[in-house]
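A.B. asks: predicted structure and sequence below. I'll ask about it afterward.
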Amino acid sequence: MYKTFKIKCFIKRVFYLTYRFKRDDLFLDDYKRCDNYETLLREHPQTRIQSELDEKRKRLLIAVTHNDIQQVKALLDSPRLYKVTDRNGENLLQIAIIRNNAAVFDYLLSLEDFPLELVNSDKETALITAVSGGLDDNDYYFAEQLVKKGANLRHMEYLTRTVWYYSIKNPRMIKLLAETGADVNTWHRHFETPLHMACRYSNDEVVSILLFFGADPLTKGHEGLIPFDIAVLQKNRFQQKLLFKYTFDAFSQFKIKWRILLKLARQQSSLFEKFDQLVMDRSTYSMMEQGELEELLQLDSKTLKKVLTKFKNVVRWFLPSCSFHFWWKKEDNILEKIEVLVKCGLEDEVIKCVQNTNTTLLFHFLLKEFDEPTVTAITCYLLSYDLRLTEHDLQDVYEAYGYCELFKIMLHMDVQMEMKRQQMVPSFIYDLTWDFKTCRRKPYCFVNVEHLLYYFSNSEINDFCRMACGDKVSEKINRMPQVPSLVEITRNAFRKHFIHRYKIKTAKQFFSLINGLCINDVYKKIITYEKKIY
């Protein structure tokens, strides 16, 4: 339907332009035949009338622009001229407002039936032009007169550029609009009322005026926020106390977001204590999401204990559905906060929360933010609460720190295999079923392939490394022995016999049994690929 409409409009436009060009061509032909311009106007009386009207419009625009009230009165002798606009689409009233020409403005308003709702190219009326100018004394005068004259206050109500939108920072204009009868609960495009906007701009006086004239404090705006929520997010203590009286009382049923409640606790607000008095019988709480868990753990330990003392059952309800895979910062001291949760009797919930953690994201953040000892301490702590590791985690830790203490600890844990490998050497370490022949067809899928030369020396490995790394490994290959050393042969034979003899399936079983063998530590390091041979 829309395409059909556009085609029809295009066809009409073509016919109009064709007619106009033919008319202009006839006019030019007549002009060429005429001796002077007066003869042309006599032969085309309509052209004479149009020319005089255009000249009058130009003079009228100049008079309004220069505040020449006498000239305006002389020229504005017909209602046809009420709708004159300049090249920017501004009408006479808008030009007078923009130029601060009060005399012309007053005269135009005094005219009977002068249209107040004419719009410019931006679909804005004279009232919108007045209130969008910053609302100094002159702009307020123009807006006040237009409102008293009966200008439409609901123009563009559901768009961004409303009268309320431009007036929200000016208490005088807000009071004028409210006293005139404008709807204080009107919406604009972003689904917010004037009270929402006043709270976002932290204008205390405007908030007080709107509440006095009946603004609804329970109206939900963008993201389901009520004005009280916005005041909390803006950290405005005055508005918080004022809106709390209008929003919550002993007879109301209300629903507050956990994020807002935790913001109050973090701001050490006295209103947090008042929620405790109402929570048991008259209030309900929205479900806490992952973001609110982060907000909870960003509280200091003292405030966290206070929150858990009052809302332990609520935290117990939502915690198993969350996880700890968010950005860990040094100053947050997350382990101390988790310990607070455990000491408050939420150990089972913490375990479920740890099990839900996306370890790929967790290690991505930890390895980027902390040093090796801290990452090791945090990982060991979470492993004690059943943190579930994946193959990707071992790859990341090995890439960051090599065959470190944390990597050895992770080898003794259950690891979920994903077959998404980038490092060649750790694959040989933790995957007992990993066969070199299965990966040699795709050498470019791996990084640090040349590290295999520290553990293996045979023609097949050498050719694989040359294919994957090129000439940069040629020098090392030339210096290596032509046949495997006795240590390598013994290691490979022992691993194969040991795995087959005890029917070992996982790295956890293998490394646990190796640690229990009564052999020298050097031999253990060779068997587990911790010690390099070449």
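C.D. replies: Thanks, I have the structure now.
A.B. asks: CA only for contacts and neighbour counts going forward, please
C.D. replies: Fine.
A.B. asks: could you identify the helix or strand that succeeds the helix ranked longest in the chain?
C.D. replies: As assigned by DSSP state H, the longest helix anywhere in the chain is helix 2-33. Sequence-wise, the next helix or strand downstream of helix 2-33 (DSSP states H and E) is helix 37-43.
A.B. asks: tell me which helix or strand comes right after that following helix.
C.D. replies: Going down the chain from helix 37-43, the next helix or strand is helix 45-65, by DSSP H and E.
A.B. asks: compute the inter-axis angle for that next one and helix 2-33.
C.D. replies: 110 degrees (axes from the mean of the first three to the mean of the last three C-alpha atoms, to 10 degrees).
A.B. asks: helix 45-65: how far from the chain's middle?
C.D. replies: With C-alpha atoms, centre = their mean, to the nearest Å as the basis, helix 45-65 stands 53 Å off its chain's centre.
A.B. asks: quick one: contacts of it?
C.D. replies: Outside helix 45-65, the residues that touch it by C-alpha atoms under 8 Å, 6 or more residues apart in numbering are 41-42, 69, 71-72, 75-76, 81, 84-86, 92, 95-96, 99, 101, 104.
A.B. asks: now, those that are in helices?
C.D. replies: Residues of the contacts of helix 45-65 located in helices (DSSP H): 41-42, 69, 71-72, 75, 92, 95-96, 104.
A.B. asks: what is the burial count for the closest residue to Ile226 other than its chain neighbours?
C.D. replies: Of all residues not flanking Ile226 in the chain, Lys220 sits nearest, at 4.7 Å (C-alpha to C-alpha, 6 or more residues apart in numbering). Neighbour count for Lys220, taken as other C-alpha atoms under 10 Å: 16.
A.B. asks: assign Thr284 to helix, strand or coil.
C.D. replies: strand (DSSP: H, G, I helix; E, B strand; the rest coil).
A.B. asks: that one reaches Lys255, doesn't it?
C.D. replies: Yes - here Thr284 reaches Lys255: they are 5.1 Å apart, a contact under C-alpha atoms under 8 Å.
A.B. asks: check it against this one:
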Amino acid sequence: MACGTYVRQRRKERQVMNILTNDIENNDIKNFKEIVFNIGRSFFIGSNDYSFTLYAESMKRERKEIFDFLLSFHGRDDEGTIAALEHVLKNQNSVPDYFVNGLLNKYTYVENDEDLLVRTATEKCPQATKLLLDKGLDANAQMGDWTPLHRALMIDPDNRSEELITTLLCYGADPSVEAYNGYNCFELAMRHAHTDFVREMLFDFTFDYHSHHNLHISVLLQLGKLKSPLFHQLIKHDVEFFLDEYINTPFLENLSDLLLLEFDYFKIIFQKYNSICFEIFKNYIFHYFKSEPSSRGSFFGRRLPDIERCLCAEQTLMKFNLLLHGPASLNKNVIDFISTLDSYKVFSHISKSTNQTEVTEIFVYLLTWGLRVRSTLLDCVFQEYGYCELFKLLLFMDVEHNKYGVVHPSALVFYICEINSTLDTLSLTEYTVDSVFELMNYFVHPKLDKYRSQEEPSKKLEITGNYPHIPSLVEIARNTFREYFVTKFDIKNAQQFYTLLNRLPISVTHKKIISLETKLYNV
């Protein structure tokens, strides 16, 4: 079709639509019918906008006669009629019942039009759903693998969805029918955070003491997290639990939900469903070691929440003690799990929720069972608590240096840990100004004096009066001893250095000076 011809045709169509909308406004049914019969059905084919516009205008202005004519003129498969139906379903509260019922009746001329029932459930239309059910449609009608009850449970919960679910159950909807992802209706209600009323109603409709049930373990874990009375009711039934397969990250969600449980709920699951605990840990370990080190913590490019955050929960030690003294097969998986934890993240999360004594106790326990120490952990502990007992303990451990996302520790921690380093070789530009100034409490060195004169004028004034010009005899003796000690015993790392230092028959005071625990200058 030539461009000019197309433009002229579109202009003519708009003129016709203007006349028709004016007829609706004026309620001129005679002229409206005459024009529609003259232009015929072909005018509306290929553009559902035209017929939908006429439906919308007739409903807006409440022109019932024109609306009824449109219903009789258009077929039930007409795109404009379908669009009008979707419009009233989404805006049912603002559309008069006459028009809602008219469109619904249009779609219930054919017996068992199940797709429409599923659609009314999807759009959260309890009145429309009840009207269709009253007309005899099956409450368990399926569109694909979904029933109306499935769709009602998968939409965002609110008062309308609660009314809709109640209506469907009253009309015989079967909550035991599984959706395509293997979840029954009670499980869908749990996953989509429906109200206690909906969960309890579906529980009563689903479970009885004479039947065997198969459920995803996530349901029981969620009930435990919510401290729901349904948790204790459910474990009294004949239920076999299994791991979730259809959620995006079951290996993470199942484990995090388990670890976040209060101890009483955790203990019940461990004692009653020991094998599923084994599968949860095994599944997580498998996915962890299967992934590349650089991609751990992500799933198909999506960042996952840290599993370490689950250790902020109370009674962490009691939970691990229970797990590690369980069956040998579970014990191994739990030890492997502890070895996967990022010690820096563990400390970051735990230190926010408890005191220093409890943090130290948790870390001593986890280190005993194979928690790996990263270099960033020492820096984090030192910044939070200073040269504390936990920091001293970590100096005796094998330390892993991060290969991905390297974070430089403080200059002082670096010097404490890297026993072969010297101020002459230390690159001060890699550290913060405060971190470098911290070294001045332990060293008098030309490099530090030069740095002090170039950085932070305000801080320069603060420390000028206290900072000596030459090192003290204690510092010279300390530095000389450290250098001799490392050379004499061919020490390679901090673990060797502080282990041997601890064995020397010298006073605690001297050990604190050599290990840089004691400050020599007060700047």
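C.D. replies: Received the coordinates, thanks. The model shown is predicted, which means the values in this text are computed figures rather than measured ones.
A.B. asks: would you pull the TM-score for this pair?
C.D. replies: For these two chains in superposition, a TM-score of 0.75 is obtained (TM-score structural alignment, normalised by the length of structure 2); 470 aligned residues with a C-alpha RMSD of 4.1 Å.
A.B. asks: turn the ones in helices among the contacts of helix 45-65 of structure 1 into CSV, including distance to Trp434 of structure 1 and neighbour count.
C.D. replies: Output for those, formatted as CSV (distance: C-alpha to C-alpha, whole Å; neighbours: other C-alpha atoms under 10 Å):
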residue, distance to Trp434 of structure 1, neighbour count
Leu41, 99, 15
Arg42, 102, 11
Ile69, 94, 19
Gln71, 96, 15
Val72, 93, 20
Leu75, 95, 16
Leu92, 84, 24
Ile95, 81, 22
Ala96, 83, 25
Val104, 90, 25
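A.B. asks: reformat these as JSON lines; add distance to Met480 of structure 1.
C.D. replies: As requested, those are exported to JSON lines (distance: C-alpha to C-alpha, whole Å):
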{"residue": "Leu41", "distance to Met480 of structure 1": "105"}
{"residue": "Arg42", "distance to Met480 of structure 1": "109"}
{"residue": "Ile69", "distance to Met480 of structure 1": "102"}
{"residue": "Gln71", "distance to Met480 of structure 1": "103"}
{"residue": "Val72", "distance to Met480 of structure 1": "101"}
{"residue": "Leu75", "distance to Met480 of structure 1": "103"}
{"residue": "Leu92", "distance to Met480 of structure 1": "92"}
{"residue": "Ile95", "distance to Met480 of structure 1": "89"}
{"residue": "Ala96", "distance to Met480 of structure 1": "91"}
{"residue": "Val104", "distance to Met480 of structure 1": "98"}
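A.B. asks: which one among those gets closest to Ser485 of structure 1?
C.D. replies: Ile95 (94.6 Å; C-alpha to C-alpha).
A.B. asks: quick one: map the closest one onto structure 2.
C.D. replies: Residue correspondence, TM-score structural alignment: Ile95 of structure 1 in this structure matches Glu57 in structure 2.
A.B. asks: any idea how far its match lies from Glu114 of structure 2?
C.D. replies: Separation of Glu57 of structure 2 from Glu114 of structure 2 (C-alpha to C-alpha, to the nearest Å) stands at 28 Å.
A.B. asks: gap between the longest helix of structure 1 and the chain center?
C.D. replies: Relative to the chain's own centre, helix 2-33 of structure 1 is displaced by 49 Å; criterion: C-alpha atoms, centre = their mean.
A.B. asks: for the stretch 101-250 of structure 2, just list every one of the helices.
C.D. replies: 114-122, 126-134, 148-154, 159-170, 185-191, 196-206, 217-226, 229-234, 250-260 (DSSP state H, counting those that start in this stretch).
A.B. asks: which of these sits most buried?
C.D. replies: Greatest average neighbour count among the helices of the stretch 101-250 of structure 2 goes to helix 148-154 (a mean of 26), per mean count of other C-alpha atoms under 10 Å.
A.B. asks: re earlier: which of the helices of the stretch 101-250 of structure 2 sits closest to Thr357 of structure 2?
C.D. replies: Across those, closest to Thr357 of structure 2 is helix 250-260 (C-alpha to C-alpha), at 21.5 Å.
A.B. asks: what packs against that closest one?
C.D. replies: With contacts taken as 3 or more C-alpha pairs under 8 Å, 6 or more residues apart in numbering; DSSP states H and E, helix 250-260 of structure 2 sits against helix 217-226, helix 274-290.
A.B. asks: how about JSON lines for the ones you listed, with distance to Leu317 of structure 2 added?
C.D. replies: Listed next are those as JSON lines, based on distance: least, C-alpha to C-alpha, whole Å:
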{"stretch": "helix 217-226", "distance to Leu317 of structure 2": "18"}
{"stretch": "helix 274-290", "distance to Leu317 of structure 2": "17"}
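A.B. asks: I am finished for the moment; much appreciated.
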